[in-house]
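**Q** got a structure for you, letters missing:
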């Protein structure tokens, strides 16, 4: 099925890096098994002569099995950090099926109206439908309360912007919704144009993330925070950043902010299965290990 974890695995199996890793692992495993067999031959030469062929087959089988295990794409991986004391995980799955708090990308107007202003397939639309039961009035009320202390940097006229909200907030503004047990961090990383197209840039996304993490630090109480690859799709960043680039940007911004003080006990980056098909998960795992 399209967009399934199985397709993500198959997509990664076809990558050249997987074949290279399989080959290296096979040679490593074969060398280790051969060394053990060589030691056994020296110690028990008579047994080696009698069972030479079966031992060879067994050695090849073990090496192939090890290589297949080592090269098989992982749909989740993580790293624990001592300084800062936190964990970062990357998982393939459903953002809204995760426990803890969630980060939701929004625009500078914090519009919520479906489907003209907010696409039905977006994370923000899923927030409305799955977490607020489709109750737009309730979501708008929470957004209004959360934004009450934030400055408004501009107000559109109804003639210029016939639909949606008129007040604009600085990019990087974070509206904290929900409860202490499950917060939703609505972070403005894009600008909603008056033709209802959202624009952003790499610097806007970076600055929004750097504004987000201090808010998380102050309100998440070292809990688990999950975020998806914000900044693509309607934000018009897909031509400038790949899915993997966005994940790396999230990791670097989080670790940079954590140098001052721990942001959360666990940052979980959730990749939708369709997004995971576009990413070399092994290289991403190696990147996380290298941090």
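**A** Looks like it came in fine. As the structure is a computational prediction, the values presented were derived from the model and not from experiment.

**Q** switch to C-alpha atoms for all contacts and neighbour counts from now on
**A** Will do.

**Q** Tell me, how many residues neighbour residue 164?
**A** Per other Cα atoms under 10 Å, the neighbour tally for residue 164 reads 17.

**Q** got the contact list for it?
**A** Contact analysis of residue 164 by Cα atoms under 8 Å, 6 or more residues apart in numbering lists 111-113, 117.

**Q** 10 Å instead?
**A** The contact partners of residue 164, by Cα atoms under 10 Å, 6 or more residues apart in numbering, come to 109-114, 116-117, 158, 194, 196.

**Q** Likewise for residue 182?
**A** Residues near residue 182 by Cα under 10 Å, 6+ apart: 99-102, 220, 223-225.

**Q** Ok, residue 190 next?
**A** Shown in contact with residue 190 (Cα under 10 Å, 6+ apart): 105-110, 170-172, 197-201, 204-205, 208, 231, 234-237.

**Q** Tell me if it really is in a helix.
**A** No. Going by DSSP: H, G, I helix; E, B strand; the rest coil, the assignment for residue 190 is strand, not a helix.

**Q** starting at the chain centroid, how far to stretch 49-56?
**A** 49 Å (Cα atoms, centre = their mean, to the nearest Å).

**Q** and that stretch, which residues are buried?
**A** The neighbour-count check on stretch 49-56 (16 or more other Cα atoms under 10 Å) flags nothing as buried.

**Q** which residues touch it?
**A** Residues outside stretch 49-56 that contact it (Cα under 10 Å, 6+ apart): 33-34, 37, 41, 45-46, 48, 58-62.

**Q** Below is structure B, check it against A:
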């Protein structure tokens, strides 16, 4: 038997064995009229009236009337069954109605599961209304994907089609509202939003739909909070997120804190490390001012790292004198997460930290493997590294953010399971000097072309 697919959720179409079949306008209208009968037989005289718009014919014209209908019925059967396998007679049946004064010929369209889109649509929506949110969302999305336009488009103004059109239209609205509700219950407000927007476009005077859309938008704003940019890194890959705020308020994430190559922590009188720097805040915010505890953990992590050299006391009278390679990363366990202390600048003997773009990039490239290994697959947050006391003056804030994004993207092309999210935390004062649209454009392009050509900024 041929595989039939009749679609009326939009302009009527017919497919047989997956191949579209072209129908003449009159034969297509006959098909739509039989679909509108919803499985009931339609007498020849009714078909003449509804399809041919001919009524009140004299009895002498009855034979001609039957011949014209039979001709179109035969054409439709051939369209349904080009291989003459018997499908045409099964789907489009001839019956005799005995209720009239004389037996009357009628035709009935009988389509099974998977053969009529509006029947599949109805079954999916009906089952979804009794399902759990995840199953409901899946079925409702599948149902709405069947909709291509107004139901029974070719008969949208005909009385015979109005009952089915009204039922399908109402069911479509119910499906959209239930899909929004299901996605909200699943926490996917972002997926519920476009459904609500389409509902409002189609029902601009519906205050309930407008209120629903406003509520969704407000909840999305609340969910994003201070989030300014969210863009996937790679296909597949984690998200790169830019937020406005304080690094130490990212309680759900591992943190990246930049250090100098000596891993100094002393903030007394701001002589070695400034108390306003991220390193200085780390001591107060996560270690309660206990610098010794931080030092002990740093030194334990550095035992396995070979130093570059040790400065003489007369050359560097203050601070630590053992220097480590840039890119050295020490994962510090703190309250169930990690703080990644990464050396990305050199502390001169004059106690001034300095770094260059190539050194910063190399340090970032060395950071991500440590995050992948020790990060427990948590989100990882870092400040706009290089914009403060490290004095990477060759790059503006946009270029620094682009460097972070490109370095992370390059690593994730080889190891996408590094972290579910990289969160760059920008201070409000830095926002006006950072072009986030350029970063978003870079990430969108990099997903399709495999990243920047040379990875240098």
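**A** Okay, I see it. Model, not experiment: these values are computed from the prediction.

**Q** Work out the TM-score between the chains.
**A** Put the two chains on top of each other and the TM-score (TM-score structural alignment, normalised by the length of structure 1) is 0.71; 219 aligned residues with a Cα RMSD of 1.9 Å.

**Q** related to what we said a few turns ago, how about the contacts of residue 182 of structure 1, which pair is most distant?
**A** 99 and 220 (12.6 Å; Cα to Cα).

**Q** These two: which is more packed in?
**A** The neighbour comparison of residue 99 of structure 1 against residue 220 (other Cα under 10 Å) goes to residue 220, with 21 against 14.

**Q** so who does that one touch?
**A** Counting by Cα under 10 Å, 6+ apart, the residues that residue 220 of structure 1 touches are 100-101, 180-183, 185, 213, 263-265.

**Q** tell me, stretch 90-100 of structure 2 lands on which residues of structure 1?
**A** Residue correspondence for stretch 90-100 of structure 2 in structure 1, counting by TM-score structural alignment: none.

**Q** in that stretch, what counts as buried?
**A** Going by neighbour count (16+ other Cα under 10 Å), the buried part of stretch 90-100 of structure 2 is 90-92, 94, 97.

**Q** Just the terminal-to-terminal distance for stretch 310-330 of structure 2.
**A** One end of stretch 310-330 of structure 2 sits 19 Å from the other (Cα to Cα, to the nearest Å).

**Q** Kindly apply the preceding question to stretch 175-183 of structure 1 instead.
**A** Stretch 175-183 of structure 1 end-to-end distance (Cα to Cα) = 10 Å.

**Q** Can you show me the strands along the stretch 151-300 of structure 2?
**A** 227-232, 239-244, 254-260 (DSSP state E, counting those that start in this stretch).

**Q** Could I have the buried ones of the contacts of residue 190 of structure 1 as PyMOL selection syntax?
**A** Filtering the contacts of residue 190 of structure 1 down to the buried ones (16+ other Cα under 10 Å) takes a single PyMOL command:
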select buried, resi 105+106+107+108+109+110+170+171+172+198+199+200+201+204+205+208+231+234+235+236+237
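
**Q** And the helices in the stretch 101-250 of structure 2?
**A** Ranges of helices in the stretch 101-250 of structure 2, per DSSP state H, counting those that start in this stretch, are 117-128, 133-144, 162-185, 189-202, 207-224.

**Q** what's the spacing between the third one and its chain's center?
**A** Its chain's average C-alpha position is 22 Å from that of helix 162-185 of structure 2, according to Cα atoms, centre = their mean.

**Q** Make JSON lines out of the helices of the stretch 101-250 of structure 2 and add mean neighbour count and distance to residue 300 of structure 2.
**A** Output for the helices of the stretch 101-250 of structure 2, formatted as JSON lines (neighbours: other Cα atoms under 10 Å; distance: least, Cα to Cα, whole Å):
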{"stretch": "helix 117-128", "mean neighbour count": "19", "distance to residue 300 of structure 2": "57"}
{"stretch": "helix 133-144", "mean neighbour count": "20", "distance to residue 300 of structure 2": "47"}
{"stretch": "helix 162-185", "mean neighbour count": "18", "distance to residue 300 of structure 2": "46"}
{"stretch": "helix 189-202", "mean neighbour count": "17", "distance to residue 300 of structure 2": "44"}
{"stretch": "helix 207-224", "mean neighbour count": "15", "distance to residue 300 of structure 2": "38"}
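
**Q** nearest to residue 444 of structure 2, of the ones you listed?
**A** helix 189-202 (18.7 Å).

**Q** And that closest one, what does it pack against?
**A** Here helix 189-202 of structure 2 touches helix 133-144, helix 162-185, helix 207-224, going by 3 or more Cα pairs under 10 Å, 6 or more residues apart in numbering; DSSP states H and E.

**Q** so where is the first one in structure 1?
**A** This points to helix 133-144 of structure 2. On structure 1, no counterpart of helix 133-144 of structure 2 exists by TM-score structural alignment.

**Q** orientation of that helix relative to helix 189-202 in degrees?
**A** Helix 133-144 of structure 2 runs at 40 degrees relative to helix 189-202, counting by axes from the mean of the first three to the mean of the last three Cα atoms, to 10 degrees.

**Q** follow-up on the earlier one: show me the contacts of stretch 49-56 of structure 1 that map onto helices.
**A** Among those, the members found in helices (DSSP state H) are 33-34, 37, 41, 45-46, 48, 58-62.

**Q** Show the buried residues in those residues.
**A** Applying 16+ other Cα under 10 Å to these, the neighbour count classes 33-34, 37, 48, 59-60, 62 as buried.
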